[in-house]
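Student: Just a sequence and a predicted model for now, questions to come.
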Amino acid sequence: MPLTEYGVLVGRVRDRRREGGKNSPHYQIHVDAAGTQFRVAVNVLSALAPSELLYTADEDFTHPVLPALATLTDGFTPLTSTPGGLALDFIRGNLFDRTTLRTMPADQPGPDNDLADKLDHYIQHAVGDPAARLYAFGQRWGPETAPDKIFGFAPGNGIHDIHMNQGNTGRFTADDGVWQDGALILSFPDRWIAVFLAFQSQAWHTDDTTGHTLPGIPPADPDGHPAPGEPDRQVRIIAALVNPTGPAPEAETVTLLNTTASPIDLTGWTLLDRAQHQAPLPTLTLPAGDTVRLPIPTPLALGNQGGALTLLNAAGLKVDGVAYTTAPEGRTLTF
């Protein structure tokens, strides 16, 4: 079954602890959330082979989820696993480009060469900045009767599953679900930073209801990048006119690019907005290397203050996705 206490913890980072060894080590973060203490347990090594995690970080993160996230007060906020709100989904939420993921060893000698080093870089910055806040997405545990086993505060309290939580294999398929992925997002006075983690064993095309791996999709390469046979990035969303000049109804458009060496029949392809409203593309063939500018079909809604567009092929598999935060009037956004 999906995660049962999914949500986001907001608070001030007080301390961190690196765990070595090979028995499911974690990077531990001590968070003070308005006087209530929490431990954020971040996996840095998988219990399933291949063991090294996939990692990417965005040091200037922008996404339409941020304005609502910034309004949260310190503490744990339960989230409903549905689109259009604060819940995260690595596949459907267009949070980052999966081709930026890299495998990262958990902990090894030397500077800036393992996952603990990468997390230290951001977390220690947050420890030293009283204005910084950590937004940790995952599943809550506690409060417990015993003190916390790492930092000693009582009662024990925390959040874990700070990683992708769908497309699992083996015994972990029980945790599969959509709109329940974990992440670390840090706010500083001048920027947002986001850290995303996934297991190499997880799939990047999953069922829209269960989050289980879809059949017939070839496994990704060791860095989680699309393998030959996956549809990712065959057609790219390269631009959108979200806020045309003039009164409603506005003539919004999207521009698509065929990145392959062959023509692609777009019959049965669809577009989705941030709320996952879906509408078909016109029936046409997009020549190799060519672009096409299409009207945004109803009932899709592209908000001027932030939104998302996702492109699905005729089999319903994600091909590309983008997100934006602002749309100046009359300006075409490029992605």
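Tutor: Thanks, I have the structure now.

Student: can we go C-alpha only for contacts and neighbour counts from here?
Tutor: Will do.

Student: In the chain, spot the strand with the most residues.
Tutor: Within the chain, and with DSSP state E defining each element, the longest strand by residue count is strand 6-18.

Student: Residues touching that one, excluding its own?
Tutor: Contact with strand 6-18 is made by 26-34, 72-81, 87, 116, 123-124, 126-127, 130, 132-140, 150, 159, 180, as judged by CA atoms under 8 Å, 6 or more residues apart in numbering.

Student: Okay, one more to line up with it:
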Amino acid sequence: MARIQRVKAVPVHYEFEDRYEDPESPHLSLYYHDDKANPPEFDPDHRHNHRGRPRNPNRPAEIPGLFRAAINIKSRDDETRLAYFVRHDFVNHPIAEKLANLAFGFHPIAQVDELDGKGLDYIRGSLFPSQKGRVLPHDIPGANNDLIDVLKPEVKKAIQAEATIFVFGSMFNTRNGIHNVHMNQGNIEDFEQDDGVFQDGGLLIKYHDHWTGVFLAFASQAVRTDDTDGHALRNPLVTWADVKSVTLANLTNHRVSLASWRFHNSVGQTQDLPRHAALDSQAIQKFEVPNCPLSNTGDTITLLNEKGLRVDGVSYGWKQGQQEGRPIIFV
């Protein structure tokens, strides 16, 4: 089990490893200190000259005088994407009140704290509405379509506002930072030893008038886990990648082009299908719908063709909506 600590600190600098600097296991490095009364001096250009270059394994990631939160933004698994959730009204969550008076610095999460609501659990903790998350790649061309795009505004705002951050994760062996700032349950079999309940990582940001919660999970992690050990429930196995998708089946005897087709939910949000999308005869394909979230209290999703005409649709109620990750299939 990944033993999780929480740290209360002040964020002061950040660095992202893009697809050129580290295509295999990149991180967001969020640098912070825990002495608000006497903030340390540091060199913000310590790593600047290495940006956009191939990764140098001999280059230290640390900045003298600061701690570092190493936040994964790509998986080493075959499914390399992460699921991303942000909640800008986190002050309404009971854990916010419990953390507000915490002293600056590292604090272990003991079993009693987990039961008292001071540990994070993506499945049991009501931390965010899962249907509003996005499954995103690490770094691809375009705007607002990868993890760097969505994380950068959050950490930049926290630094500029001199906000207080609460980072949940595992302390480095060197004790100069924290990692595992992501979901720590429902892992693939190679990482089951890190599973645990109320042992998830995450980033909470306290501003003067509101809180923001930022939560990350590997897309390959299960959304249903055992209440005792946090291991994935595999009958059936449902992952975050599965939750954010709709499956289409072409039951005709000819190929169907889906160019300019789109999904439409009951509140008017839409998701365009990929430009060159098509389904061969009798083929089945899964399409992600990050811009067209489906409510877990019931919803209607409609498939529209290139002329905006309804091709098919399906509705479901509250009971079906509670079955997290169940695909909706048009037939």
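Tutor: Sure, I can see it. As the structure is a computational prediction, the values presented were derived from the model and not from experiment.

Student: Just give the TM-score of the two.
Tutor: TM-score for the superposed chains, counting by TM-score structural alignment, normalised by the length of structure 2: 0.62, backed by 226 aligned residues with a CA RMSD of 2.8 Å.

Student: coming back round to it: quick one: buried residues of the longest strand of structure 1?
Tutor: Buried positions in strand 6-18 of structure 1, judged by neighbour count with 16 or more other CA atoms under 10 Å: Tyr6, Gly7, Val8, Leu9, Val10, Gly11, Arg12, Val13, Arg14, Asp15, Arg16, Arg18.

Student: Distance to Leu66 of structure 1 added to those residues, as JSON lines?
Tutor: Supplementary listing: these in JSON lines, determined by distance: CA to CA, whole Å:
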{"residue": "Tyr6", "distance to Leu66 of structure 1": "18"}
{"residue": "Gly7", "distance to Leu66 of structure 1": "15"}
{"residue": "Val8", "distance to Leu66 of structure 1": "13"}
{"residue": "Leu9", "distance to Leu66 of structure 1": "14"}
{"residue": "Val10", "distance to Leu66 of structure 1": "13"}
{"residue": "Gly11", "distance to Leu66 of structure 1": "16"}
{"residue": "Arg12", "distance to Leu66 of structure 1": "18"}
{"residue": "Val13", "distance to Leu66 of structure 1": "19"}
{"residue": "Arg14", "distance to Leu66 of structure 1": "23"}
{"residue": "Asp15", "distance to Leu66 of structure 1": "25"}
{"residue": "Arg16", "distance to Leu66 of structure 1": "25"}
{"residue": "Arg18", "distance to Leu66 of structure 1": "29"}
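
Student: returning to what we had before: what's the helix or strand just after the longest strand of structure 1 packed up against?
Tutor: Read in the C-terminal direction, the helix or strand following strand 6-18 of structure 1 is strand 26-33, with elements assigned using DSSP states H and E. Counting contacts by 3 or more CA pairs under 8 Å, 6 or more residues apart in numbering; DSSP states H and E, strand 26-33 of structure 1 is packed against strand 6-18, strand 36-43.

Student: For Leu272 of structure 1, which of those strands is the nearest?
Tutor: For Leu272 of structure 1, the closest of those is strand 6-18, at 24.4 Å, according to CA to CA.

Student: chain center to the closest one, what's the gap?
Tutor: 18 Å (CA atoms, centre = their mean, to the nearest Å).

Student: still on that earlier bit, would you write a ChimeraX line that selects the buried entries of the contacts of strand 6-18 of structure 1?
Tutor: When burial is assessed using 16+ other CA under 10 Å, the buried subset of the contacts of strand 6-18 of structure 1 is captured in ChimeraX by this command:
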select :26,27,28,29,30,31,32,33,74,75,76,77,78,79,81,87,116,123,126,127,132,133,134,135,136,137,138,139,140,159,180
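
Student: so of the contacts of strand 6-18 of structure 1, which ones are in strands?
Tutor: Among the contacts of strand 6-18 of structure 1, DSSP E puts 26-33, 75-78, 133-140, 159 in strands.

Student: Go ahead and flag the most central residue of structure 1.
Tutor: Relative to the mean C-alpha position of structure 1, the nearest C-alpha, by CA atoms, centre = their mean, is the one of Phe90, at 3.5 Å.

Student: Now do the contacts for the equivalent of that residue over in structure 2.
Tutor: Using TM-score structural alignment, the equivalent of Phe90 of structure 1 in structure 2 is Tyr122. The contact partners of Tyr122 of structure 2, taken as CA under 8 Å, 6+ apart, are Phe128, Met183, Asp200.

Student: Dump the residues you listed into CSV; add neighbour count as well.
Tutor: Supplementary listing: these in CSV, determined by neighbours: other CA atoms under 10 Å:
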residue, neighbour count
Phe128, 20
Met183, 28
Asp200, 28
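
Student: Go through these and name the one nearest Thr239 of structure 2.
Tutor: Distance ranking of these against Thr239 of structure 2, using CA to CA, places Met183 first at 12.3 Å.
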